[in-house]
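*Asks:* Turn this into a structure:
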Amino acid sequence: MPVAEPDAVRRLESRQPIAYLLASVRGVGQVDLQPGIWTGAFILAGLWAAGWQIGLFATLGTLISTATAYVLGVDRSGIALGLHGYSGCLTGIALVVSLGHHPATYVLAVVGSVMCTLLMAALTTLLAPYGLTALTAPFCLVSGVMVVGAPSFGRIWHGAPKAVSSTTRGGTGISWNDLWHGFFTNVSQIFLVGDWYVGLIMLVGLAFAGVRVVLHAAAGSVVGIVAAWALGAPTALIAEGIYGYNAVLVAIAVGAVYLTGTVWNGAYALFGAAVTTGLTASLTSFFEPFGGHTFTWPFILTTWVFMAAVPLLPRFRRSG
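*Replies:* Now for the predicted structure:
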């Protein structure tokens, strides 16, 4: 994730007593690797537009993870930029989507959000020698373990709630309606939401992060659609964003955050977006037999591989 200059961090921290709330809003934006306050605010507004339960658990998870980082004395620069809130945000959403709205879900969301902060610290330590960041791995690990284990506990498992997105198999013919729906839902499905208008609101938020960011997000969405269709993925799933959301994240991460803005780097990012689309299908098939969830693992693994290769590929240059 990006690192702020000392002066910028001091300005953020000088806004006490609302620094905690600002850091939490930035944490929502950091799901898309963007620390801008307006980006986080628009994305959070989109989540509330998706439904009060989604908005509430996203907010709860972000607030708890950020507060945990403060309590544990984590470096204030990272907290101010929202780096300790985004996994909690996704965990809160994943739990209410997977387990439903029950009292036990609130407890799990709090515990899971605390664990996200601890795992962020652990993974940051483990990955630092390789020049890699944790990305959304804390969310995937915490939410994956909780969701898979939930059916074993009667006070937690109340039966699978209605899914946010249908997994109905369909044909491979694609219509204009499928295309424009898929373009926007590829953005909203990053947050496990399948509503196109939520993706539109989030794209507006990404526009506040800069032209380069929103263009890479849009290009990643298009590449995800094209790659999924070329591979023969069911049209219904393409339209719901199931195959494209990881492509959006890879395009933003590799093309707009971690590498400089050159033609070579842009092509590298979009190639990664296409690769992660195929990986999404493979990991979905891998997790399905035991009730696991793909979440953002394709984005994580693709970004780790592509960024780990950069030091030995002279054509590409890291930013910063």
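*Asks:* all contacts plus neighbour counts: C-alpha atoms, from now on.
*Replies:* Fine.
*Asks:* Please tell me how far the closest residue to Phe57 other than its chain neighbours sits from Gly173.
*Replies:* Nearest in space to Phe57, with sequence neighbours left out and distances taken as CA to CA, 6 or more residues apart in numbering, is Gly92 at 4.7 Å. From Gly92 across to Gly173, the span is 35 Å (CA to CA, to the nearest Å).
*Asks:* which one of those two has more residues nearby?
*Replies:* Legend: neighbour count by other CA atoms under 10 Å for Gly92 and Gly173, higher for Gly92 (30 against 12).
*Asks:* Give the full set of residues in contact with the more buried one.
*Replies:* By CA atoms under 8 Å, 6 or more residues apart in numbering, the contact set of Gly92 is 57-62, 109, 112-113.
*Asks:* surely Trp229 meets Leu237?
*Replies:* No - between Trp229 and Leu237 there is no contact under CA atoms under 8 Å: 10.1 Å.
*Asks:* Settle it for me: which of these two has more neighbours?
*Replies:* Comparing Trp229 with Leu237 by other CA under 10 Å, the one with more neighbours is Leu237, at 22 against 17.
*Asks:* Another sequence for comparison is provided below:
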Amino acid sequence: MKTDQRTSLRDGVFFSFITASLKGISQVILIDHAISGLLILIAITIGSYYLGIIALLSAFIGTLVGMWGGADKQSIDQGLLGYNSVLTGMALVLFLDGSSRWMIALVGAALAAVFTATMIHFMKRKEIPILTFPYIILTWFILLSSYKLKGIKLSAELAPQNLAHWELDIAGEINLLEGIFNGIGQVFFLDNAISGIIIYIAVFLAGKKLGFYAIIGNIVAILIAYFLGGEHSLIVLGLYGYNAILTIIAVSAVFSTERSRYTLLSGIIAACLTVPIAAGLSTFLLPYGLPVLTMPFVLCTWLFLGARKIMPNL
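*Replies:* Modelled structure (predicted):
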């Protein structure tokens, strides 16, 4: 009898751990849904098997650090200690080079969980979500440290560029459908249409409203980027869409207020705003060779959620 109880307990702990880890993946898109997390993991693996491996390992690490650190069970079970770890691990494997990048990525994933816990503590009184801010700051600093630390090697894709010789390239056609699928895929650094479709399915599985909002946010971002004269190649790759998707889901659904009739409109405006902010931030970071990541999403979401404290109709 005691053996059966111990086995049942171990099985329950293991199942809870796997579920929390999968939710850590789904929480990247602000979704608390283990099956959606599994579908997203499949989508990542289809796009890139090594990104799929690091995403899963990073989710495990973030969850384990939360458990080992004694975080409250609800936060762990909802994947709130894992999503920044997932993004940090994926970004570092993608943007670093050399044999040590996997070790650096896994250590970065562990640090992201600690940073997340710290930010949750400091932001709790403000009642503003930390979103992906820990992942952004941690990734930027690790990438920048490559200029001073020989053991950390930056990928050649992130070479600093001189703004004095920068030229805007708006050549090429825009495939709206391709841009829509790539937009949601770029949340996880993917530009694979099949992966994008699977991620949309994962979002719709968590809620039809979330899925429709994701499509709306992506479309308005593509249109704004096009009419403002953005680079066509970047639009098609979804690099103007992924921040808009996250922003409209956050502003109009996850952190929305039921008192306002203008919640969707606020989310659309916020999603549109991510386009010029992404363009400006990208220009600002060019001399440092840093990617924009999800900072436009964080800034626009904080802007609207903060404004709601004074103007609740937003």
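*Asks:* Superposing both, give me the TM-score.
*Replies:* For this chain pair, the superposition-based TM-score is 0.89 by TM-score structural alignment, normalised by the length of structure 2; 298 aligned residues with a CA RMSD of 2.2 Å.
*Asks:* still contacting in structure 2, which of the contacts of Gly92 of structure 1?
*Replies:* Retained in structure 2 by both residues aligned by TM-score structural alignment, their matches' CA atoms under 8 Å are the following of these: 57-58, 61, 109, 112-113.
*Asks:* Most neighbours among those, which one?
*Replies:* Ser113 (34 neighbours).
*Asks:* Without its sequence neighbours, what residue ends up closest to that one?
*Replies:* Closest to Ser113 of structure 1 by CA to CA, 6+ apart is Gly88, at 4.5 Å.
*Asks:* Per the alignment, name the residue of structure 2 opposite that neighbour.
*Replies:* When structure 2 is aligned by TM-score structural alignment, Gly88 of structure 1 is paired with Ser85.
*Asks:* go on, Val71 of structure 1?
*Replies:* Val71 of structure 1 maps onto Trp68 in structure 2, by TM-score structural alignment.
*Asks:* same deal with Leu141 of structure 1?
*Replies:* Leu141 of structure 1 maps onto Ile137 in structure 2, by TM-score structural alignment.
*Asks:* Please report the distance of its match from Leu57 of structure 2.
*Replies:* 21 Å.
*Asks:* With Lys126 of structure 2 instead?
*Replies:* 32 Å.
*Asks:* Same check on Ile224 of structure 2?
*Replies:* For Ile224 of structure 2, the distance to Leu57 of structure 2 (CA to CA) stands at 37 Å.
*Asks:* With Gly229 of structure 2 instead?
*Replies:* 40 Å.
*Asks:* between those two, which one's more packed in?
*Replies:* A count of neighbours by other CA under 10 Å puts Leu57 above the other of Gly229 of structure 2 and Leu57, at 20 against 12.
*Asks:* Secondary structure element holding the match of Leu141 of structure 1?
*Replies:* helix 133-144 (DSSP states H and E).
*Asks:* helices or strands next to that helix in the packing?
*Replies:* For helix 133-144 of structure 2, the packing partners by 3 or more CA pairs under 8 Å, 6 or more residues apart in numbering; DSSP states H and E come out as helix 83-95, helix 101-123, helix 295-308.
*Asks:* give me the element the alignment partner in structure 1 of Ile197 of structure 2 is part of.
*Replies:* In structure 1, Ile197 of structure 2 lines up with Leu200, judged by TM-score structural alignment. Element membership for Leu200 of structure 1 (DSSP H and E) is helix 196-207.
*Asks:* Mean deviation, that helix versus structure 2?
*Replies:* Helix 196-207 of structure 1: mean distance to aligned residues in structure 2 after superposition is 0.9 Å, counting by mean CA distance after the TM-score superposition for structure 1.
*Asks:* quick one: Ala247 of structure 1 is in a helix?
*Replies:* Yes - Ala247 of structure 1 forms part of a helix when assessed by DSSP: H, G, I helix; E, B strand; the rest coil.
*Asks:* count of neighbours near it?
*Replies:* Other residues close to Ala247 of structure 1 by other CA under 10 Å number 39.
*Asks:* Apart from its neighbours in sequence, what residue is nearest it?
*Replies:* Ala273 (4.1 Å).
*Asks:* so the one you found touches Ala253, yeah?
*Replies:* No - assessed by CA under 8 Å, Ala273 of structure 1 is found out of contact with Ala253, at 10.1 Å.
*Asks:* Same drill for these two, tell me which one is more crowded.
*Replies:* The residue with more neighbours, out of Ala273 of structure 1 and Ala253, is Ala273; 34 against 25, by other CA under 10 Å.
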